[in-house]
Structures are given as structure tokens and as C-alpha cells.
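> Curious how this folds, go ahead:
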Amino acid sequence: MPPQPWPTGDVEQIEPLIARVLAANASPFTYTGTQTYLVGTTDLAVIDPGPDDAQHIEALTRAIAGRSVAAIMCTHTHRDHSPAARGLAEATGAPIIGCAPLHIHSDAPRADAPFDQDYAPDRVLDDGEAMTGTGWTLRALATPGHTSNHLCFALEESDALFTGDHVMGWSTSVVMPPDGDMGDYLASLALLYTREDRIYYPAHGPAVEKPRQLVRGMVGHRRARERQIMRLLAEEPRSIAAMVPIMYKGVDEGLWPAAGQSVLAHLQQLERSGTVVCSEDIWAIN
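Model (predicted):
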């Protein structure tokens, strides 16, 4: 964590077309909080409005400062990203546009926010579709993996990419079944690696000024976890519960159940490729 005070509730003008407002929802999984971005100068797009927090919605209303809002745009529907869309839509009259709704019910332990079951967009953007305003164009880029409905938004006028939770500057993204999919996540990273975006603006953590370098490192991290799993299974068949203490040695044990879900995402991808098999919660090399 960077030293406090953090700019919670303040408007930070980070580029001529981009301002940022930090929500007061810091946690071990959100870093200093969810960062909401305002794109434009006269008419605006609001990206990832954040949690349903009255103070954050008030801060966004102050930042909007009476300007028209063309769209409230959500990258995905975890509850630290989309719930404020409803209050902000009521305050501004703007439509909610972006990712598709997603309703996942699971009792599995999570290391991220659960889903916003009340998210109801006025329009869903398909891959490649764009929203436009005065002097700005935001094009949707489908990046499933963290969630199946995850979108990034490319600001064409400044070669910036708003990456939501797909790529963050402070941590790797959480990929947790039943909706998180490791194969989709790696494919989405590969897609980003082919692009030439100048900078990433994630929903949590600092801007990423060397995007392709970070993406390459993130892929390497996931491949290293995969090799670690294969080494453990080469020794003997194991359950996820037996692998986690070895793989996450030194990590707070309170996080081990959620870490087990990340291991499961890797194992499911390896199972689909025919590399491993599972019988009664015991995983083995095929």
C-alpha cells in the first residue's frame, strides 16, 4: 500500500481527456480502492462507477460538475465496480452501458467482491462496439477470464486502455471458478499483448506505463504456477487442499481457501487439455 493520505473523493486530472476519482473501499483485494474514470471535457463517459456508496456517488457528482453524461460504463459486475451505476444514473439521467449482466451463485470462498445481482444495463456493448462523445471514442474489447463478462475500453484519441480488473498495476487478477476461467484469461492477455496501447488505467492501483512488459510478466507468472502444479502432481496425486500450503507457503492462511479456487482454475484448464484428471477430489497427471 502507498503511504496515506490517499486522494479518496478528489478529482485527479491525469490527462486532458481523463480524470480519476478514488472510492473509499480500500481492502487487501482492492488496494487503495476502486478508481472511477471520467472521460471527456464537455460530455462525459464514467467508467467503473464503483461501489454503492453515497459519498462516492456525491464525489462523482461533484466531479461531473453539471456536465452531461453520455454513458455510465462498467467493465464487469463485481460489487466494487458496478453498483454505483444505479445511483449515478438517477442523479444524471445517463444510460448504463457496457458489460452484460451476470448472475453467478456459488458458495465457494472468494478473494474478490461477489457479483452485483441488480446490474441492469440499458445497452450491452459487443466486442468492437464503440461509444462516442465530443472529442472521445471508447471502444469495447472483450477480455473474459477474470469474469466471463469482462470488457476493457480503449480510448482511441490517446491510445489508453481502461483495463478494469483484467490487468492491474499492483497485483495479478483473481481468476476463480465457477465464472473465472484460466484459459479465457490467458487468451485475453495474449490479445492485449498484440495491441500497442500506450498506457493502461486499471480500476485498482497505479497506471501501467509499460503495458506489454507487464502482460508478458503476468503470463509468465501463470505459467510458473502451472509448472508448480505439474511438479507436485508428478510426485504423487494430490488434492487441492494438499497443494495450497505448499504453493502458498508464507501467505496468510486465511487466504488459502481463495487460493485454492485459483489452483482449481489452473487445474480445470489442464483437465480440458487432457493433461490432468480428477477422481474424488484427487488430481493426477493423465
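> from here on, contacts and neighbour counts on C-alpha atoms
OK.
> Now stretch 225-236: buried residues?
For stretch 225-236, the neighbour count (16 or more other C-alpha atoms under 10 Å) marks 226, 229-230, 232-233 as buried.
> cool, stretch 245-262 as well?
Using 16+ other C-alpha under 10 Å as the test for burial, stretch 245-262 gives 247, 256-262.
> got it, and stretch 38-53?
Judged by neighbour count (16+ other C-alpha under 10 Å), stretch 38-53 contains these buried residues: 38-41, 43-52.
> how far away is A19 from Y37?
With distances taken as C-alpha to C-alpha, to the nearest Å, A19 is found 6 Å from Y37.
> These two: who's more crowded?
Between A19 and Y37, counted using other C-alpha atoms under 10 Å, the more crowded position is Y37 (28 against 21).
> where's that one, which helix or strand?
Assigned by DSSP states H and E, Y37 belongs to strand 35-39.
> which other helices and strands contact that strand?
strand 18-22, strand 43-47 (3 or more C-alpha pairs under 8 Å, 6 or more residues apart in numbering; DSSP states H and E).
> Show me what the first one is packed up against.
This points to strand 18-22. strand 11-15, strand 35-39, helix 54-64.
> Out of those, flag the one nearest I97.
strand 35-39 (14.1 Å; C-alpha to C-alpha).
> From the chain's centre, how far out is the closest one? Work that out for me.
Computed by C-alpha atoms, centre = their mean, to the nearest Å, the chain-centroid distance of strand 35-39 equals 14 Å.
> Name the next helix or strand following the longest helix along the chain along the chain.
In terms of residue count, the longest helix belonging to the chain (DSSP state H) is helix 211-235. Note on helix 211-235: by DSSP H and E, the next helix or strand toward the C-terminus is helix 240-247.
> one more to put side by side:
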Amino acid sequence: MKSESGVVVLEPGLRRLTAPNPSPMTLHGTNTYLLGEGEIAVIDPGPDHAGHMAAILAALAPGERIGAILITHSHRDHSPLARPLSRATGARVLAAGPSDWGRSPVMAALAAQGRIGGGEGVDRDFAPDDQIAEGDGITGDWGEITVVETPGHMANHLSFGWNGALFTGDHVMGWSTSLVSPPDGDMGAFMASCRRLAGRDDRIYFPGHGEPVCAPQHRIAELIAHREGREAQILSALSDMEKATADDLAARLYADLDPRLLPAAGRNVLAHLLDLAQRNLVLALDDPSPEARFTPR
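This next block holds a predicted model:
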């Protein structure tokens, strides 16, 4: 039920506010979740927007306080408000690590070369007060929140388990697939995270954008099939074209896509190509960059 203040009660002990940052990449805006009663855990406070911070504080009942601020990942639509909210409430900021944390050796090397591009929307100044990792439990009046590492959309991406639900950030959403843009995004890691979630029995997903995913196992299977299908399309198109760049392939495979989203599609294709190259299924004819040409092996 949505109140006049914009607070949606999703279930007992769980409230949601949506930040005023709608866009083709964020849908209606970033979901900020408030867990518990009395002492509150906040998941993804969102962009540094004074009005949204005021809405979070106004959503607290008399006597309630914020005890922890959890960040799924450090994109600018999820993490920048964490520090102002921490200063206002004294709550510590918990996340996997800063924005360059956790990259694979391949992605770290690409980042160091500086030719791969990427970096869309990264909160480069982000640093948590405390780093948290797989299996950690954050306890309070909200009960226990369990940390689940889900790298892929970004290397420092976490999901959070609570009362049988999973807060999935941008890893799994119901309305869209996720952007995977190297070197911050890693398609191999993304697929491994999806397959890990497929082995869980979460009852519902609460994503970073859009409505709850009420059939999580169906959705995760759908996303895995979608990515595997896209990989097959890339290999088939590359075989026909003999050699092509990521943007060449995106223009062919996403012909009906909103033109505003085509650059993101090109980054997704590049992520697939880099993963396929690591698996020796395609060959890069040039040093990795957005303009690099690839050919089938």
C-alpha cells in the first residue's frame, strides 16, 4: 500500500521508497528499502538528492532510527546518498568495497590499459565504512540480513537475503535485463552469479528498480536463457560477418531497440565478446577496446 509520502509497505517490516530519478535505465527510479521497525536497515539510499533523503527520514516512525546502510553496488543511482545519510544518522555504510574492488585479473588489466571505456554511472568516490562478504550476517531489530555476493553487473555487487526474500539490486530485475559493461561489468561473473541464484530457494526478489519479482526461479531461468540465447546470436552473426565490432553486432541484433539504449546494448555485446574470447570461442583481432574487431575461432 502506497502512502501520500510515497512509502510503500511491501510486507510486515519492509517499506520501499522510490527515488525521483526515472530514466530509460532506472525505470521509475531507484528503490530504497527500509527493513525492520525501531532500528532500521536501509538498502540502497540512492542518488545524492536532498528531497529523497528527506523522504527517507520522514518515513521513520517516532522513535525509529537508522542502524545500518547497506549498498548493493556503487553506481551513482544507488550509493551517493549513503554518506550524507550516514552523517545525518550516525549509521555505518556497509558494502563489498569501493568502486574498483573485486575486479577479475582480466578486467583489472583492461581497466589499467584505459582503452576499454566503460565507467557508466560509477560512484568513483564511494568507500564503505565496513566491508562485508559472502555469508556475513548483519543483525539488528530487522532480524538478520545475509550477504550474498553477486558480481557481474559490477564487481562489488552484493545481494541481501532477509526472511526468505532476496534484495537483488541491479543483478535481477523483472522489467529489464542488466547492463554489463566492462571493466566494471563482467559477463562471465554475471552468468556465474545467475547460476548461483538458480540454486537458491528465495521466495521473492526485491530489485533495485521496478516491482518485486514474485516468481524468482522462473525469472532467473529466463535471464540465463536470454543471455545464452544472445551469446548464440552473437556467434551466429559473427560467423556470417566474419569479423565485426561490438557496435556492428549490436546494430544487427538490436534493430528494434530504442535508439537511446543502443550504446548500452553495444556494451553488453562487448561484455559477451570478451567472455567468449576468454573461453576461446572468438578471437580478438585488435587490442581490447570498443572499436576492437572479433572473428570466430
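> Strands along the second structure, start to end?
For the second structure, applying DSSP state E gives strands covering 8-11, 14-18, 31-35, 39-43, 65-70, 92-95, 130-131, 137-140, 143-149, 158-162, 165-169, 204-207, 282-284, 294-296.
> what stretch of the first structure does the second one fall on?
Correspondence between strand 14-18 of the second structure and the first structure is established over residues 18-22, with TM-score structural alignment as the criterion.
> Comparing that stretch with the second structure, how large is the average distance?
For stretch 18-22 of the first structure, the mean distance to aligned residues of the second structure following superposition is 0.7 Å (mean C-alpha distance after the TM-score superposition for the first structure).
> Return the set of buried residues in that stretch.
Neighbour counts over stretch 18-22 of the first structure (16+ other C-alpha under 10 Å) mark 18-22 as buried.
> Among those, find me the one that's closest to P211 of the first structure.
The shortest approach to P211 of the first structure among the buried residues of stretch 18-22 of the first structure belongs to I18, at 18.1 Å (C-alpha to C-alpha).
> May I see the strands of the second structure organised as a markdown table, with distance to A58 of the second structure added?
Below are the strands of the second structure laid out as a markdown table (distance: least, C-alpha to C-alpha, whole Å):
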| stretch | distance to A58 of the second structure |
| --- | --- |
| strand 8-11 | 13 |
| strand 14-18 | 11 |
| strand 31-35 | 12 |
| strand 39-43 | 13 |
| strand 65-70 | 11 |
| strand 92-95 | 19 |
| strand 130-131 | 26 |
| strand 137-140 | 21 |
| strand 143-149 | 22 |
| strand 158-162 | 24 |
| strand 165-169 | 23 |
| strand 204-207 | 22 |
| strand 282-284 | 53 |
| strand 294-296 | 53 |
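> closest to M191 of the second structure out of these?
strand 143-149 (12.8 Å).
> which parts of that closest one are buried?
143, 145-149.
> matching residues in the first structure for that strand?
Taking TM-score structural alignment, strand 143-149 of the second structure hits residues 136-142 over in the first structure.
> again with stretch 175-183 of the second structure
Using TM-score structural alignment, stretch 175-183 of the second structure pairs with 170-178 in the first structure.
> Please measure how far the first residue of that stretch sits from its last one.
Terminal residues of stretch 170-178 of the first structure lie 24 Å apart, using C-alpha to C-alpha.
> Okay, buried residues for that stretch please.
For stretch 170-178 of the first structure, burial by neighbour count (16+ other C-alpha under 10 Å) applies to 172-177.
> can you check stretch 183-201 of the first structure too?
183-186, 188-189, 192-193, 197, 199-201.
> can you give me how far the match of strand 143-149 of the second structure is from the chain middle?
With C-alpha atoms, centre = their mean, you get 16 Å for stretch 136-142 of the first structure.
> once the two are aligned, what's the mean deviation for it against the second structure?
Stretch 136-142 of the first structure, aligned to the second structure and superposed, deviates on average by 0.5 Å (mean C-alpha distance after the TM-score superposition for the first structure).
> contact partners of that stretch?
Residues outside stretch 136-142 of the first structure that contact it (C-alpha atoms under 8 Å, 6 or more residues apart in numbering): 17, 39-40, 98, 125-132, 149-157, 188.
> repeat that with 6 Å
With contact meaning C-alpha atoms under 6 Å, 6 or more residues apart in numbering, stretch 136-142 of the first structure is reached by 127-131, 151-156.
> ok, so of those residues, who is nearest H76 of the first structure?
Using C-alpha to C-alpha, those come closest to H76 of the first structure at L151, 6.6 Å.
> Looking at the second structure, name the residue matched to that closest one.
Mapped onto the second structure by TM-score structural alignment, L151 of the first structure lines up with L158.
> now T75 of the first structure
Residue pairing (TM-score structural alignment): T75 of the first structure is matched to T72 of the second structure.
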